[in-house]
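coordinates only, sequence not included:
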C-alpha cells in the first residue's frame, strides 16, 4: 500500500521523513493553513513524488509552483471545477492529479463522474472546519457505495490508533490506491513525529 505524508513544512523534518521513503510527500500552498509551505524544499530521493496541495488557487499559480518545485503530483483541495481540471491538464505538466472531496456521514458520488477523464485519483477526506488536517476520520462505510473503478486515496484522521480499521478496509474490494496521513503524526502543525511514522509504515508496508 502506498503512503503519502502530507503537510510537510520544516527542512530537517522533511529530510527525516524522506528517509522513511514515503511514496508521496505533500506541500500545502494555502495561507490559511498552519502547514502553509514557504521557502525551498530540500533535495529528496527522486522516487518520492513531491506533491503540491492547493485550495482554489489560479491555474497559473499551480503551473508555476509545479515548475518551481518539480512536483510530480498536484492535489486540488478546494472547489475546483471539471473545467479547471481540464485546463490544468492542457499544460501537459506530466503530473498526477488528485481531486479531493470531503465526506462526513454521506456523499453524493454522482458528482465524481464528470471529473474522471481529467484526474488520476480521487482523494476522500473528512469534512470539517479546516481544509484537511482536522484529525478525525469520516464514516468509511459510506465508501461501500463508491460506484467507480477509478482508484482513490483514503485520507482524514488516519493515525496509529486507526491501524486495525485501516487494515480492515484494505481487505475490501474498494480500489484504494494510497493512504494519506498528516495531523495524527504531528508534534505541532507541519512537524511530523518520526517514531509514530515508523510504526505506521512498518505495519502498512508489511502488506
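Sure thing, it's come through. Because the structure is a prediction, the values reported are computed rather than measured. Numbers count the residues shown, from 1 in each chain.

Only C-alpha atoms from now on, for both contacts and neighbour counts.
Fine.

contacting residues around the biggest strand by length in the chain?
Counting by DSSP state E, the longest strand found in the chain is strand 96-103. The contact list for strand 96-103, computed with CA atoms under 8 Å, 6 or more residues apart in numbering, reads 72-78, 118-127, 138-139.

Strands along the protein, start to end?
2-5, 24-29, 49-54, 73-76, 96-103, 121-126, 152-154, 176-181, 186-188, 191-192.

Show me what the third one is packed up against.
Strand 49-54 sits against strand 24-29, helix 59-69, strand 73-76, with contacts defined as 3 or more CA pairs under 8 Å, 6 or more residues apart in numbering; DSSP states H and E.

Any idea which of those gets closest to residue 202?
Residue 202 sits nearest to strand 24-29 of all the helices and strands packed on strand 49-54, at 16.4 Å, using CA to CA.

Tell me, how many residues neighbour residue 87?
13 (other CA atoms under 10 Å).

Report the contact partners of the spatially closest residue to it that is not a sequence neighbour.
With CA to CA, 6 or more residues apart in numbering as the criterion, residue 87 has its nearest non-adjacent residue at 7.6 Å, and that residue is residue 59. By CA under 8 Å, 6+ apart, the residues touching residue 59 are 84, 87-88.

can you list the residues you listed in TSV and add distance to residue 186?
Formatted as TSV, the contacts of residue 59 follow (distance: CA to CA, whole Å):
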residue	distance to residue 186
84	32
87	35
88	32
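
Okay, and which of these map to helices?
If you go by DSSP state H, these have 84, 87-88 in helices.

so who does the most centrally placed residue in the chain touch?
Of all residues in the chain, the one closest to the mean position by CA atoms, centre = their mean is residue 180, 4.9 Å from it. Shown in contact with residue 180 (CA under 8 Å, 6+ apart): 3-6, 153-156, 158.

try this one next to it:
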C-alpha cells in the first residue's frame, strides 16, 4: 500500500466547491457529463467550475455511454486531464481520445475486478463502484469491500460508492486502494435533505482529514 491515498471530489457543479476541494487538498476533481444525473453539468457550466483550478490538480470528465462527438465537444471546450467511463464502453472507445482514462466497474463479485483489469489494458486505473440495477453510479451506497482482491497484478484501484467522512478510514484500512472518490458523502443538506451537486466545505475537509489521518497511521506503523 502506498503511504498516501489519492483523493477525488466528484459531481462538482459550482466553482466555489471546486476551489474548496482544492484548498482542502484534493488531488482530483470530477465533472459529470451524463444528463440524467442530478449532478450533471453543461459544457458552459463545466468550463466555469474549473476556470480557476490551479496546476497539479487533475480535472476528470465522467461519461456514461457517450458518443464520440459528445466526448470531443467537452475536450474542445473544457480543461480535461482525465476521462472516466461508467457505461458499456469498450477499450477501443475509451482509448481513442488521446487522453488518459479510467474505467468504472460496478462490483458484484471479485472476478469482476480481475476481468476488468484484463479487458481495459489501456486504463490507468479501475474505479470500483456499487452495483445497482439500471444505475451507472452515484448510488450513495457502499458494496462489500471484501470482494476487492488484494493483488499486485491488478491495476491501481480507485474506491467509490457511498464513501463519507465516517467510513473512509475503515474503507482505506480494508481495501488499501490507490485512491478514494467521493460525491454524495460530502454534499450539503438543507432541512435534512441532501443537496445533490452542492458540496459542503466542512464535509470535504472532514473527509480529507480522515484520509490524511489513516495514511499517517500507516506511515507510522511501517517505521
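Okay, I see it. Since the structure is predicted, the reported quantities are computational estimates derived from the model, not experimental observations.

just to revisit the earlier point, tell me which of the helices and strands packed on strand 49-54 of structure 1 lies nearest to residue 95 of structure 1.
Across these, residue 95 of structure 1 has its closest neighbour in strand 73-76 (4.8 Å, CA to CA).

where does the aligned partner of residue 4 of structure 1 in structure 2 sit relative to residue 158 of structure 2, distance-wise?
Taking TM-score structural alignment, residue 4 of structure 1 has residue 8 as its aligned residue in structure 2. Separation of residue 8 of structure 2 from residue 158 of structure 2 (CA to CA, to the nearest Å): 9 Å.

so what sits against both of these two?
By CA under 8 Å, 6+ apart, the residues touching both residue 8 of structure 2 and residue 158 are 179-181.

Quick one: these as CSV, columns for distance to residue 42 of structure 2 too.
Output for these, formatted as CSV (distance: CA to CA, whole Å):
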residue, distance to residue 42 of structure 2
179, 27
180, 25
181, 21
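
Out of those, flag the one nearest to residue 15 of structure 2.
Distance to residue 15 of structure 2, by CA to CA, is smallest for residue 181 among those, at 18.7 Å.

Show me what that closest one lines up with in structure 1.
Match for residue 181 of structure 2 (TM-score structural alignment): residue 180.

Hmm, residue 39 of structure 2 is touching residue 194, no?
No: at 11.9 Å, residue 39 of structure 2 does not count as touching residue 194 under the criterion of CA atoms under 8 Å.

of these two, who's got more company?
The neighbour count for residue 39 of structure 2 versus residue 194, taken as other CA under 10 Å, is higher for residue 39 (21 against 15).

Give the aligned equivalent of the residue nearest to residue 87 of structure 1 in structure 2.
With TM-score structural alignment as the criterion, residue 59 of structure 1 lines up with residue 68 in structure 2.

I'd like to know how far that match sits from residue 89 of structure 2.
Relative to residue 89 of structure 2, residue 68 of structure 2 is positioned 11 Å away (CA to CA).

Then residue 142 of structure 2?
For residue 142 of structure 2 relative to residue 89 of structure 2 (CA to CA), the value is 23 Å.

same question, residue 128 of structure 2
In this view, residue 128 of structure 2 and residue 89 of structure 2 are 16 Å apart by CA to CA.

the more surrounded of those two?
Using other CA under 10 Å as the criterion, residue 128 of structure 2 and residue 89 rank with residue 128 on top: 25 against 17.

Please say which position in structure 1 that one maps to.
Per TM-score structural alignment, residue 128 of structure 2 is aligned with residue 124.

got a list of what that match touches?
Residue 124 of structure 1 neighbours (CA under 8 Å, 6+ apart): 100-103, 152-156.

now, which of these sits nearest residue 63 of structure 1?
Closest to residue 63 of structure 1, out of all of the contacts of residue 124 of structure 1 and judged by CA to CA, is residue 100, at 18.2 Å.

in structure 1, what residues pair with stretch 34-41 of structure 2?
Using TM-score structural alignment, stretch 34-41 of structure 2 pairs with 30-37 in structure 1.

now the equivalent of residue 168 of structure 2 over in structure 1: how far from residue 184 of structure 1?
When structure 1 is aligned by TM-score structural alignment, residue 168 of structure 2 is paired with residue 163. Distance, residue 163 of structure 1 to residue 184 of structure 1, by CA to CA: 12 Å.

So for the two, which sits in the more crowded spot?
residue 184 (23 against 14).

Could I get the buried residue list for the longest helix seen in structure 2?
Criterion DSSP H: the longest helix present in structure 2 is helix 201-222. Of the residues in helix 201-222 of structure 2, 201, 203-212, 214-215, 218 count as buried by neighbour count, 16 or more other CA atoms under 10 Å.

shouldn't residue 28 of structure 1 be in contact with residue 7?
Yes: Residue 28 of structure 1 lies in contact with residue 7 (CA under 8 Å); the separation is 5.8 Å.

any shared contact partners between those two?
35-36.

Those two: which has the busier surroundings?
When residue 28 of structure 1 and residue 7 are compared for neighbours, residue 7 comes out ahead with 30 against 23, by other CA under 10 Å.

Fine, thanks again, bye for now.
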